[in-house]
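In: sequence isn't available, so here's the structure alone:
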């Protein structure tokens, strides 16, 4: 039985993710490039979500600590980035999720974020998981590219051991040889069986890590196909990196969905979700 997770308080009021609740959409640019861009995307995504009856959370990283190259753009950093996210949360009126990378960032981030996200590369970091759990915020753990879905139960147990049941698990593909990822849709079923809502990251799943030499490549043309498949299998939330001009994005452009393609894709996905909802809930 899936335990619904409540995200509260948020500027939009309490949000529930799980069976019977609206689809949760986490979407935004890979990294905070500028305040203007973040506000543009957040406002547009908020409007789309309202039209379609979807719960929306703005996502953007304040620091991409795992970039391929030393010279790659990382973002404004924790102090400035969290100030920007806090302002956006208040002014646009949307909840916000971002990554934390060190235990010491947990309390600082919890002051302005609604969801603390554990990056895939750090999903085994016990101290980081426990620090995030102790804030009382919802914690979204991305499954590592190197971790089997059944081994994510250890991450769940660490979070529960630190006193939280506010857990989300996100699938983002598994390493498949060099510079490639593959999505095993069984992962969604396996992780959902732990009793917590599951999210599918449709954009990082088409990433080609390090595939562009000094940066990661991607195959954004496969985002819709994988998202439809995941929705048919059964997910509670969808994670998308979106950008008005992905080819000009400072991070993860090759695997970002163009902003003007988000609403048409969501309409497809919601139709799939409606078609299979009775089957998924009964499973």
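Out: That came through fine. Note that the coordinates shown come from a computational prediction; the quantities given were computed from them, not determined experimentally.

In: from here on, just use CA atoms for contacts and neighbour counts.
Out: Will do.

In: other SSEs contacting the top strand by length along the chain?
Out: Counting by DSSP state E, the longest strand found in the chain is strand 237-243. Contacts defined by 3 or more Cα pairs under 8 Å, 6 or more residues apart in numbering; DSSP states H and E place strand 237-243 against strand 24-28, strand 198-201, strand 257-258.

In: residues in contact with it?
Out: Residues from elsewhere that reach strand 237-243 (Cα atoms under 8 Å, 6 or more residues apart in numbering): 17, 23-30, 41, 197-204, 249, 253, 255-259, 262.

In: can you check stretch 219-232 too?
Out: Defining contact as Cα under 8 Å, 6+ apart, one finds that stretch 219-232 is touched by 185, 188, 200, 202-203, 205-208, 254-257, 265, 268-269, 272-273, 276.

In: run the angle between the longest helix anywhere in the chain and strand 24-28 for me.
Out: Using DSSP state H to define each element, the chain has its longest helix at helix 262-282. For helix 262-282 against strand 24-28, the angle by axes from the mean of the first three to the mean of the last three Cα atoms, to 10 degrees is 150 degrees.

In: what are the buried residues along helix 262-282?
Out: Buried residues in helix 262-282, counted by 16 or more other Cα atoms under 10 Å: 262-263, 265-266, 269-270, 272-273, 277, 280.

In: show me where the protein has helices.
Out: Per DSSP H, the chain carries helices over the ranges 35-52, 78-88, 105-110, 126-134, 152-161, 186-192, 223-233, 262-282.

In: nearest to residue 58, out of those helices?
Out: Among those, helix 35-52 comes nearest to residue 58, with 6.1 Å by Cα to Cα.

In: give the buried residues for that closest one.
Out: For helix 35-52, a neighbour-count test (16+ other Cα under 10 Å) marks 38-39, 41-43, 45-46, 48-49 as buried.

In: here's the one I want to compare it with:
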């Protein structure tokens, strides 16, 4: 599966290492210096551990609880930063889109277009993303089973694009919390596409009374280990030098200086289950 994905991603490093791949970066692009610094640090770690790396950063956050929540520094400004990260650091990049007319714009700057979980059933959005020819990463809706994501794969592939990734980010069971059902990973992998576990978003505690999403970052290692153990092809981890000062989703992000130790543990888990 990774070999097929690699054909669509320039600079996709170490694809024959037998390792999982990593999508990692800040929740949202806050500025050029920070994006470049995070990307460089993560790439250095991933090169050392032979983990293929895709830099993640949202150019705009559309799904916010409160009207006064931070949404971005400007669409084209953030997209140009993503493009610069890809060129200067030499890694593929991924960002999420929310409307059909955003697909072509974002595709000019990044290598992977991500469909947010709440929008994974939006046919026009999936088709527009597919028609760019970019890799399409579809996040499984919190309200869907793994089996249901077969139709998202069909929409992309039947639109002429074979390059699909599916990402799980937990399911909603009750109020203000998510639960990970690890059965979803092998179920979705059976569709013949790479499957990713979104470690940090699956630990969100959304819809808090304050209007600011909470999280359980102390469980990041637990969720990541379990995902690798059941055969996830990749992991999605949002990371930031100081999550407490991050402008979005700081409550569930991994502190950047803890990433290397986590990845070292996860490579040992991968070696044990291969």
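Out: Okay, I see it. Since this is a predicted model, take the numbers as computed values, not measurements.

In: what's the TM-score for these two chains?
Out: Comparing the two superposed chains by TM-score structural alignment, normalised by the length of the second structure, the resulting TM-score equals 0.95, with 274 aligned residues with a Cα RMSD of 1.7 Å.

In: a markdown table please, covering the buried residues of helix 262-282 of the first structure and showing distance to residue 212 of the first structure.
Out: Converted to a markdown table, these look like this (distance: Cα to Cα, whole Å):
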| residue | distance to residue 212 of the first structure |
| --- | --- |
| 262 | 25 |
| 263 | 29 |
| 265 | 27 |
| 266 | 29 |
| 269 | 30 |
| 270 | 33 |
| 272 | 34 |
| 273 | 34 |
| 277 | 39 |
| 280 | 38 |
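
In: what range in the second structure matches stretch 72-89 of the first structure?
Out: On the second structure, the counterpart of stretch 72-89 of the first structure by TM-score structural alignment is residues 69-86.

In: mind listing what's buried in that stretch?
Out: Within stretch 69-86 of the second structure, the residues that count as buried by 16+ other Cα under 10 Å are 71-72, 75, 78-86.

In: now stretch 186-197 of the first structure
Out: By neighbour count on 16+ other Cα under 10 Å, the buried set for stretch 186-197 of the first structure is 187-192, 194-197.

In: what's the closest of the residues you listed to residue 164 of the first structure?
Out: So of these, ranked by how close each gets to residue 164 of the first structure (Cα to Cα), first place is residue 196, at 11.7 Å.

In: surely the closest one and residue 169 touch.
Out: Yes - using Cα atoms under 8 Å, residue 196 of the first structure makes contact with residue 169 at a distance of 7.3 Å.

In: ok so, going back, so which of the helices and strands packed on strand 237-243 of the first structure is the most packed in?
Out: strand 198-201 (a mean of 28; mean count of other Cα atoms under 10 Å).

In: okay, the helices and strands packed on strand 237-243 of the first structure in a markdown table with distance to residue 3 of the first structure next?
Out: Below are these laid out as a markdown table (distance: least, Cα to Cα, whole Å):
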| stretch | distance to residue 3 of the first structure |
| --- | --- |
| strand 24-28 | 15 |
| strand 198-201 | 11 |
| strand 257-258 | 30 |
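
In: nearest to residue 112 of the first structure, of those?
Out: The nearest among these, by Cα to Cα, is strand 24-28 at 16.2 Å.

In: where does that closest one end up in the second structure?
Out: The aligned range for strand 24-28 of the first structure in the second structure is 21-25, by TM-score structural alignment.

In: and the aligned residue in the second structure for residue 247 of the first structure, how far is that from residue 255 of the second structure?
Out: Alignment of residue 247 of the first structure against the second structure is given by TM-score structural alignment, with residue 244 as its counterpart. Relative to residue 255 of the second structure, residue 244 of the second structure is positioned 9 Å away (Cα to Cα, to the nearest Å).

In: quick one on the thing from earlier: for the match of residue 247 of the first structure, which non-adjacent residue is closest in space?
Out: Distance criterion Cα to Cα, 6 or more residues apart in numbering; nearest residue to residue 244 of the second structure, sequence neighbours excluded, is residue 250 at 5.6 Å.

In: for residue 53 of the first structure, same thing?
Out: Closest residue in space to residue 53 of the first structure, ignoring its immediate chain neighbours: residue 22 at 7.0 Å, by Cα to Cα, 6+ apart.

In: contact partners for the one you found?
Out: Listed by Cα under 8 Å, 6+ apart, the contact set of residue 22 of the first structure reads 16, 53-55.

In: chain neighbours aside, what residue packs nearest to residue 91 of the second structure?
Out: Excluding the flanking residues, the one nearest residue 91 of the second structure by Cα to Cα, 6+ apart is residue 11, at 5.3 Å.

In: next: residue 16 of the second structure.
Out: According to Cα to Cα, 6+ apart, the nearest residue to residue 16 of the second structure is residue 3 (7.6 Å).

In: for that neighbour, grab the count of nearby residues.
Out: By other Cα atoms under 10 Å, the residues close to residue 3 of the second structure number 10.

In: picking that back up, how near is the residue nearest to residue 244 of the second structure to residue 32 of the second structure?
Out: Using Cα to Cα, one gets 18 Å for the distance from residue 250 of the second structure to residue 32 of the second structure.

In: next: residue 83 of the second structure.
Out: Using Cα to Cα, residue 83 of the second structure is found at 11 Å from residue 32 of the second structure.

In: same thing with residue 141 of the second structure?
Out: According to Cα to Cα, residue 141 of the second structure and residue 32 of the second structure sit 31 Å apart.

In: with the second structure overlaid, how far apart is the longest strand of the first structure on average?
Out: Average distance, strand 237-243 of the first structure versus aligned residues of the second structure after superposition (mean Cα distance after the TM-score superposition for the first structure): 0.4 Å.
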